[in-house]
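J.: Got a predicted structure plus its sequence, pasted below:
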Amino acid sequence: MSNAIESRLAELGITLPVAAAPAANYVPFVVSGNMVFVSGQVSQDANGLVKGKLGDDMEIEAGAAAAKLCAIGLLAQAKAACGGDLSKLKRVVKLNGFVNSTGDFTDQPKVVNGASDFLVEVLGDAGRHARSAVSAAALPFGVAVEIEAIFEIA
């Protein structure tokens, strides 16, 4: 399956980054049995952090793109947790999405869809998952989105 996942990522023009190191006193993931719990991945790309507040200085489409970046980071961490072998990844179990948004912004699910849609695009049915999409008054470093995940592995 690793070849299938890696091939699909290549088809989409996506190269997984090196899994990000933690920014504080925590580990990037914990493997417990056949589950991998990945710490929150913030919206960032090769140019740095993607910052913004939905409902203020960022539109839904840009927020969804930021959420997709979080999902790319989640896959990078899952790959690291699997010893570099994505064939061990069985499915995405759950995402918890946090959207930096104003008090009156109510489209958090549309923002987090950027991550959900990407994971299904890459993994097919194995990418379908349970999910929460909630507002946050602020996120670390002013990022637009932070998402944590639970994966099942072989």
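T.: Perfect, I can see it now. Because the structure is predicted, anything quoted here is derived from the model rather than measured.

J.: Only C-alpha atoms from now on, for both contacts and neighbour counts.
T.: Will do.

J.: max-length helix in the protein?
T.: helix 60-81 (DSSP state H).

J.: can you list contacts of that helix?
T.: With contacts defined as C-alpha atoms under 8 Å, 6 or more residues apart in numbering, helix 60-81 is touched by 16-20, 28-31, 36, 38, 41-45, 50, 54, 85-86, 89, 107, 110-116, 118-119, 144-149, 151.

J.: Put this next to the previous one:
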Amino acid sequence: QLPFVDGKLTATGLLGRDVSIEVAAKAAGICAVNVLAQVQKACEGDLERIIRCVRLGGFVASVPDFFDHPKVVNGASDLMGEILGDRGVHARAAVGVASLPMNACVEVEAVFAVR
């Protein structure tokens, strides 16, 4: 999921050039909200059906010499913990990429175990 709010991207560009870590981490949290919205839809509106977040992956668009990708993806991981508590603890990858769709600065994916 990308950091969309009301159909608009909240942050675009590359980390290390156009976007701060703080702005991108907030955008990663928005991505996580959008991921959870999709899970909620798949679970017929019931987030209690989530057993746990198994894995979360974050893709961070950045310049070649940017190395703080985990700090950006923390925005998504922290949100999973806030919303799901212990069920939000997950394995994780934070990967730097040259570009993302629509010039988004971050994209988040996740795998959930559900009832």
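T.: Received, thanks. Source: prediction; values computed, not measured.

J.: just to revisit the earlier point, mind checking which of the contacts of helix 60-81 of structure 1 are buried?
T.: For the contacts of helix 60-81 of structure 1, a burial check counting by 16 or more other C-alpha atoms under 10 Å picks out 16, 19, 28-29, 31, 36, 38, 41-44, 50, 54, 86, 89, 107, 110-116, 118-119, 144-149, 151.

J.: where do the helices sit along structure 1?
T.: Under DSSP H, structure 1 gives helices at 2-11, 60-81, 108-123.

J.: ok now the first one, how far from the chain's centre?
T.: How far helix 2-11 of structure 1 lies from its chain's middle: 17 Å, per C-alpha atoms, centre = their mean, to the nearest Å.

J.: so what secondary structure elements neighbour that helix?
T.: helix 108-123 (3 or more C-alpha pairs under 8 Å, 6 or more residues apart in numbering; DSSP states H and E).

J.: Just give me the mean distance for the helix it packs on relative to structure 2.
T.: Compared with structure 2 after fitting, helix 108-123 of structure 1 has a mean deviation of 0.4 Å; criterion: mean C-alpha distance after the TM-score superposition for structure 1.

J.: That helix aligns to what range in structure 2?
T.: Under TM-score structural alignment, helix 108-123 of structure 1 corresponds to residues 69-84 of structure 2.

J.: how much does the longest strand that structure 1 contains deviate in direction from helix 2-11?
T.: Taking DSSP state E as the criterion, structure 1 has its longest strand at strand 89-100. If you take axes from the mean of the first three to the mean of the last three C-alpha atoms, to 10 degrees, strand 89-100 of structure 1 sits at 40 degrees to helix 2-11.

J.: check contacts around the residue of structure 1 positioned farthest from its centre.
T.: Seen from the C-alpha centroid of structure 1, the residue lying at the greatest distance (C-alpha atoms, centre = their mean) is residue 104, 24.2 Å away. Residue 104 of structure 1 makes contact with residue 55 under the criterion C-alpha under 8 Å, 6+ apart.
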